[in-house]
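Model the following, please.
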Amino acid sequence: MTTQIKAEFEIAGWDETPFQDGDEETKLTEALVETRYSGDVDG
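Prediction:
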């Protein structure tokens, strides 16, 4: 038996913070991403 749901999601927020300096090719960052889901599932 297979169960499927349909939902859409959107990127609601993006907060990027560098944690190691370097040139543009080696920059390391941490991104905190907030998403929202709607459809058969909300969250």
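
When you work out contacts or count neighbours from here on, use the C-alpha atoms and nothing else.
Noted.

So which elements touch the host helix or strand of residue 30?
In this structure, residue 30 sits in strand 28-39 according to DSSP states H and E. Counting by 3 or more C-alpha pairs under 8 Å, 6 or more residues apart in numbering; DSSP states H and E, the packing neighbours recorded for strand 28-39 are strand 7-20.

I'd like the structure of this one too, to check against the first:
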Amino acid sequence: MNSTDSGAGDLYEMMTYLLVIIFSAIIMVAWLKRRGKRKGRKDER
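Got it, this is the predicted structure:
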């Protein structure tokens, strides 16, 4: 049995999970910033 393969798979899965979480966090922050700017000041063009 190749245990190295399963280990690499686990690592890959964890990395993908982390990437997805970070990506969603960045998108959320950017979206909130855009919303805040639009809602905040109307005289700022």
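
Overlay them and tell me the TM-score.
Scored by TM-score structural alignment, normalised by the length of structure 1, the superposition of the two chains gives a TM-score of 0.21; 20 aligned residues with a C-alpha RMSD of 3.2 Å.

circling back to that earlier point, for the strand holding residue 30 of structure 1, buried residues please.
The neighbour-count check on strand 28-39 of structure 1 (16 or more other C-alpha atoms under 10 Å) flags nothing as buried.

quick one: residue 36 of structure 1 and residue 7 touch, right?
No: using C-alpha atoms under 8 Å as the test, residue 36 of structure 1 is too far from residue 7 to be in contact (10.0 Å).

what residues are up against the residue nearest to residue 34 of structure 1 when sequence neighbours are not counted?
Nearest residue to residue 34 of structure 1 in three dimensions, chain neighbours excluded: residue 13, at 4.8 Å (C-alpha to C-alpha, 6 or more residues apart in numbering). Residues in contact with residue 13 of structure 1 (C-alpha atoms under 8 Å, 6 or more residues apart in numbering) are 32-35.
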